[in-house]
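Asks: only geometry, no sequence info:
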């Protein structure tokens, strides 16, 4: 058995290493705090000299996502990364990709907003990610890492799901996870796919007229309303299958829990410490961490809620995921929210205080 390769690095750096190691064909991005280490690491590693992976600093975020659209339309494993206002600029391209069923990976290392906001961490892009963000009736798969290890692991997972369902996938991280340093086991090295493998695995891709093959047309445009409705119904059926098969979540300390904290990303890490402190005071609290923010673990949260007296939703925003939790619980138990704004990261003591004041 091959020895695992353990490194100490930032979440952004781990993501860049993972992109190369999982056989990505291309990265197209634009610098913005707090995710600039992604493109800086790729520039330092020079994968175009080792694996042939293309790395381009595009002229803008709009150009970046359209390069991903083009590369994904040719069946290539391509990705981009940015932070909140940069991802806002990408929304038209993401909608185009969803409508044309083009796979690709988008990484959002969130910072506070709205607008240009702050360069400090936030989780205020939840609505943008899970509600589609751009125009039309569509969703994208959203993975929320809460460690440097998951920043690395979710690159390959994101590509796998994107190509399995022909859908854009997003890693919704934040400035805490992107900038923090932890030990990480880098994923095994996968070779980039050959052109023959791409033709076999992606018969829908547009690859020109090589070898007598008629080119496919990749587009989200349809001028006939009745045809567009059929295309939309097809997409809705795909989303139904994703909801059935791709929900991911993690629970901790739930066996005897009387209360539950629901949190994702870095807020879930803070919640774990808050739970430790609350249990030291005799308050039995458990953690429910959604890993897929879309598809959201609605049924699983509802089942967990049936065993507790109340739920605290902890987010680094004004209250976004709390809406989905309340819909899942449907009034069965009280659901309260706690969050900090403007790039301020909450302390575990604050969560315990709110838990005791509002629920216990």
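Replies: Received the coordinates, thanks. Bear in mind the structure is a predicted one, so any value in this text is a computation, not a measurement.

Asks: from here on, contacts and neighbour counts on C-alpha atoms
Replies: Will do.

Asks: I'd like to know which elements the strand or helix carrying residue 39 is packed against.
Replies: If you go by DSSP states H and E, residue 39 is part of helix 37-45. Contacts defined by 3 or more CA pairs under 8 Å, 6 or more residues apart in numbering; DSSP states H and E place helix 37-45 against helix 11-21, strand 54-57.

Asks: how about 10 Å then?
Replies: Counting contacts by 3 or more CA pairs under 10 Å, 6 or more residues apart in numbering; DSSP states H and E, helix 37-45 is packed against helix 11-21, strand 26-29, strand 54-57, strand 78-82, helix 175-179.

Asks: alright, now check it against this:
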């Protein structure tokens, strides 16, 4: 068994990407994810890759478009306001069906906000800040090890679905250190093999095949409608095959929490505190934010008194939870915003007050 190494979150994210065969990185410095571009600037060239610090987040997303169009395995990283600037480019990537992996190390907002951890980008990454009909596949790790594993697999998912994949990691995960097992190094795709693996890529046809074109402009609306209907089944496939979640003690719980990312770890401690007072609590932890794991909620104890979302936002996850529950249970919110963190005692105390109201 491989030994564990103590690594800072952001550096671990970069290592996972390189080991997954990523050879192209584009980004722009923004706290709390700066260690990712710093690591990539130092290490990616050693793996025969290319690092570019763009002039802005707008530049980064459009450079990524070009590299992905040529068949490369591409990583972008940024934090909340930087991701906001990339929304048009993300919509464009979805439009032309190009695979990239994007790490969002979330911070407080709105606007420039704070540099402290937050989860207020939930709507941004799951509902899409760009125009048109599209989805991004979104993973939400709650540990550095899980983040590495998700990033490592995300490149394959992006290639399979020809779609951007977002890793929604809050600033706490980016800045903390944990012991991890580093995933093994994959062999990067050779340039000569790209046309076989990615036949849509713009590699130069050299009279060996029909000319490729990547197009996001449709002047005839019936052709655009046909195009959208043609690619939409991949999202329906994703909704069937990709949802992931972890349920803890939900089948006999009287109160069920829903939380993701590092907040879910705090909730687990709060559950122990509640157990000391005789309150049976469970946790649903979505590992995919889109597709949302609706089936996880079918396992809730039918006699549960309440479902509570715990999030570092004014309540964004809660909307998908209400849709999944379909009115079967009352739903409440325990939260902090602006980069303020919850602690287990606060969660336990606020839960007791909610149950008293019941």
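Replies: Sure, I can see it. Just so it is clear, the model here is predicted, and its values are computed rather than measured.

Asks: what's the helix or strand for the spatially most central residue of structure 1?
Replies: In structure 1, the residue lying closest to the centroid (CA atoms, centre = their mean) is residue 171, at 2.3 Å. Counting by DSSP H and E, the element that carries residue 171 of structure 1 is strand 168-174.

Asks: with structure 2 superposed, average distance for that strand?
Replies: Its aligned residues in structure 2 lie a mean 0.5 Å from strand 168-174 of structure 1 after superposition (mean CA distance after the TM-score superposition for structure 1).

Asks: returning to that earlier point: can you give me the angle the helix holding residue 39 of structure 1 makes with strand 78-82?
Replies: 130 degrees (axes from the mean of the first three to the mean of the last three CA atoms, to 10 degrees).

Asks: relative to helix 11-21, how tilted is helix 37-45 of structure 1?
Replies: Using the same axes, to 10 degrees: helix 37-45 of structure 1 against helix 11-21 is 50 degrees.

Asks: would you state the helices of the stretch 151-300 of structure 2 in chain order?
Replies: For the stretch 151-300 of structure 2, helices defined by DSSP state H, counting those that start in this stretch occupy the ranges 171-175, 194-197, 221-231, 233-241, 261-276.

Asks: those: which one's closest to residue 42 of structure 2?
Replies: Closest of these to residue 42 of structure 2 is helix 171-175, at 18.2 Å (criterion: CA to CA).

Asks: residues making contact with that closest one?
Replies: 7-13, 31-36, 79-80, 104-108, 115-119, 141-144, 147, 261-263, 339, 341 (CA atoms under 10 Å, 6 or more residues apart in numbering).

Asks: which residues does the most far-flung residue of structure 1 relative to its centre contact?
Replies: What lies farthest from the middle of structure 1 is residue 212; by CA atoms, centre = their mean that is 38.7 Å. Contacts of residue 212 of structure 1 were listed using CA under 10 Å, 6+ apart, and none were found.

Asks: from residue 115 of structure 1, how far off is residue 209 of structure 1?
Replies: Note on residue 209 of structure 1: its distance to residue 115 of structure 1, by CA to CA, to the nearest Å, is 44 Å.

Asks: hmm, back to that, quick one: map the residue farthest from the centre of structure 1 onto structure 2.
Replies: Using TM-score structural alignment, the partner of residue 212 of structure 1 in structure 2 is residue 208.

Asks: equivalent analysis for residue 150 of structure 1, please.
Replies: Per TM-score structural alignment, the equivalent position to residue 150 of structure 1 in structure 2 is residue 146.

Asks: burial of that match, as a residue count?
Replies: Residues lying near residue 146 of structure 2 (other CA atoms under 10 Å) number 15.

Asks: check the secondary structure at it for me.
Replies: helix (DSSP: H, G, I helix; E, B strand; the rest coil).

Asks: wait, it sits on residue 180?
Replies: Yes: with contacts counted by CA atoms under 10 Å, residue 146 of structure 2 reaches residue 180, the gap being 9.1 Å.

Asks: re earlier: single out the most deeply packed of the helices and strands packed on helix 37-45 of structure 1.
Replies: Each of the helices and strands packed on helix 37-45 of structure 1 was scored by mean neighbour count; the highest is strand 78-82, a mean of 29, by mean count of other CA atoms under 10 Å.

Asks: residues in structure 2 matched by that strand, start to end?
Replies: Going by TM-score structural alignment, strand 78-82 of structure 1 sits over residues 74-78 in structure 2.

Asks: the matching stretch vs structure 1, average offset?
Replies: Stretch 74-78 of structure 2 sits 0.4 Å off on average (mean CA distance after the TM-score superposition for structure 1).

Asks: now that stretch, how far from the centre of its chain.
Replies: For stretch 74-78 of structure 2, the gap between its own C-alpha mean and the chain's C-alpha mean amounts to 12 Å (CA atoms, centre = their mean, to the nearest Å).

Asks: now swap in stretch 76-92 of structure 1 and tell me
Replies: Counting by CA atoms, centre = their mean, stretch 76-92 of structure 1 comes out at 11 Å from the chain centroid.

Asks: what does stretch 158-166 of structure 1 give?
Replies: From the chain centre to the centre of stretch 158-166 of structure 1 is a distance of 13 Å (CA atoms, centre = their mean).

Asks: residues touching residue 73 of structure 2, list them.
Replies: Shown in contact with residue 73 of structure 2 (CA under 10 Å, 6+ apart): 17-18, 20-25, 49, 64, 67, 99-101, 155-156, 158-159, 188-189.

Asks: of the residues you listed, which are reproduced in structure 1?
Replies: Retained in structure 1: 17, 20-25, 49, 64, 67, 99-101, 155-156, 158-159, 188-189, out of the contacts of residue 73 of structure 2 (criterion both residues aligned by TM-score structural alignment, their matches' CA atoms under 10 Å).
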